[in-house]
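Asks: starting from these lines, generate the structure:
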Amino acid sequence: MNGVPRPFRQFYRLFRDRRGVAALELASILPVLAITLMAVIDLGDTIQQNLRLEAAARAGAQYAMFAPSDQAGIQSAELGAVPGWNDITIQPPTTSCVCPGVGAVSCTATTCSVALERYVSIVVTRTFDGLLLTDLTTLQGDMTLRIR
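Replies: So this is what the prediction gives:
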């Protein structure tokens, strides 16, 4: 300290003081950690809700295996798979037919040379309000089932 001019000695002591460095480092990294934690929680919530919507669509598909034309029963099975969720949107199940080798045809078509393949598509959606994932507004679970 002898080589430091007298007016700068106080600044020199302040510059060499290491107290409070850990608090400063914590204050600088804490916002990054908080945002990362919120994003992980948001992503986990999104995945969990999406899995439940897929389970609801699968429950509707399982019911549709035995009663493909019972739309009310299919929707009831979907609602039963997600108890407590009254804000889901259940689209009416749609039926489509495919003639192998030809493609999609009307289900009343008789021009198919082999047996028609009938499919039932089930879609369940729910709005999503995330903390950070604000671009993601709708989650969807869907299932397509071939009826024999």
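
Asks: for the rest of this, base every contact and every neighbour count on C-alpha atoms.
Replies: OK.

Asks: what are the ranges of the helices in this protein?
Replies: Along the chain, counting by DSSP state H, helices occupy 9-16, 21-66, 71-81.

Asks: Arg13 - how many residues pack around it?
Replies: Other residues within reach of Arg13, judged by other CA atoms under 10 Å, total 11.

Asks: ok, it to Leu145 distance?
Replies: Going from Arg13 to Leu145 by CA to CA, to the nearest Å gives 76 Å.

Asks: Leu79 too?
Replies: Counting by CA to CA, the gap from Leu79 to Leu145 is 18 Å.

Asks: of those two, who's got more company?
Replies: Applying other CA under 10 Å to Leu79 and Leu145 shows that Leu79 carries more neighbours, namely 22 against 18.

Asks: if we can go back for a sec, please name whichever of the helices of the chain is nearest to Gly103.
Replies: For Gly103, the closest of the helices of the chain is helix 21-66, at 22.3 Å, according to CA to CA.

Asks: what angle sits between the closest one and helix 71-81?
Replies: Here helix 21-66 runs at an angle of 150 degrees relative to helix 71-81 (axes from the mean of the first three to the mean of the last three CA atoms, to 10 degrees).

Asks: let me see the contact set for Gly103.
Replies: Residues near Gly103 by CA atoms under 8 Å, 6 or more residues apart in numbering: none.

Asks: here is the second sequence; please produce its structure so I can put it next to the first one:
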Amino acid sequence: MKNVDYIKLDYDKLLDEWAEILFKDAEEYEKKRDQASTDSYAYGYFAGKHDGVIQAIAKLSILETRKARKYIKEIVNKEELTMKSKHGITQYRLSFVRRYAQEISEEVAKIEMVYHLSEQSLIDEKVAENYISGYIRSLEEKSKYFKGYIR
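Replies: Reported below is the predicted structural model:
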């Protein structure tokens, strides 16, 4: 067999590009979900697709964190610490955190808007409670993923 020169892949760059694609997909599904009626099939379909993409990103983050810890243990012995090995930070992780921070901020703004609409009796109090409790559940889930990337 001939000697084959293998291309060395920059896996950090590959992960960053892949994450950007997944984030764009998640945003697209979220927009489509928000355009659909909440009691429609399309709403559930796009909500499921959005959640699936976000779970894929979160699972990748967990795997990356585990591998980074193992890598750090190996490197500490060699005393070759870099920013990534010290803190586990890559552009991929920073992009994820930034997007989740933005989504969390938007959820808080939605809660505030529904609260004020309810206070002014522009929407039914029961409807406002349902929306706010839904947004709070969403915030809890998003903050869980957010914390996973910060640690």
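
Asks: care to give me the TM-score?
Replies: Once superposed, chain against chain, the TM-score is 0.36 (TM-score structural alignment, normalised by the length of the first structure); 74 aligned residues with a CA RMSD of 3.9 Å.

Asks: on that earlier part again, closest one to Arg118 of the first structure among the helices of the first structure?
Replies: The nearest among the helices of the first structure, by CA to CA, is helix 21-66 at 11.2 Å.

Asks: which elements pack onto that closest one?
Replies: helix 71-81, strand 117-127, strand 138-147 (3 or more CA pairs under 8 Å, 6 or more residues apart in numbering; DSSP states H and E).

Asks: now for the last one, which elements pack on it?
Replies: Counting by 3+ CA pairs under 8 Å, 6+ apart, the packing neighbours recorded for strand 138-147 of the first structure are helix 21-66, strand 117-127.

Asks: what angle do the shortest one and strand 138-147 make?
Replies: To tie it back to what came earlier, the one meant is strand 117-127 of the first structure. 160 degrees.

Asks: same check on the first one?
Replies: Here the directions of helix 21-66 of the first structure and strand 138-147 differ by 30 degrees (the same axes, to 10 degrees).

Asks: circling back: and the helices of the first structure: which comes nearest Ser96 of the first structure?
Replies: The closest of the helices of the first structure to Ser96 of the first structure is helix 21-66. By CA to CA, the value is 13.5 Å.

Asks: what would the helices of the first structure look like in JSON lines with distance to Thr127 of the first structure?
Replies: Output for the helices of the first structure, formatted as JSON lines (distance: least, CA to CA, whole Å):
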{"stretch": "helix 9-16", "distance to Thr127 of the first structure": "54"}
{"stretch": "helix 21-66", "distance to Thr127 of the first structure": "10"}
{"stretch": "helix 71-81", "distance to Thr127 of the first structure": "16"}
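
Asks: relative to Gly134 of the second structure, how far out is Glu17 of the second structure?
Replies: Going from Glu17 of the second structure to Gly134 of the second structure by CA to CA gives 32 Å.

Asks: swap that for Ser118 of the second structure, please
Replies: Distance, Ser118 of the second structure to Gly134 of the second structure, using CA to CA: 15 Å.

Asks: and for Glu20 of the second structure?
Replies: Glu20 of the second structure sits 27 Å away from Gly134 of the second structure, going by CA to CA.

Asks: same check, this time on Lys86 of the second structure
Replies: Taking CA to CA, one finds Lys86 of the second structure at 38 Å from Gly134 of the second structure.

Asks: same check, this time on His87 of the second structure
Replies: With CA to CA as the criterion, His87 of the second structure and Gly134 of the second structure are 34 Å apart.
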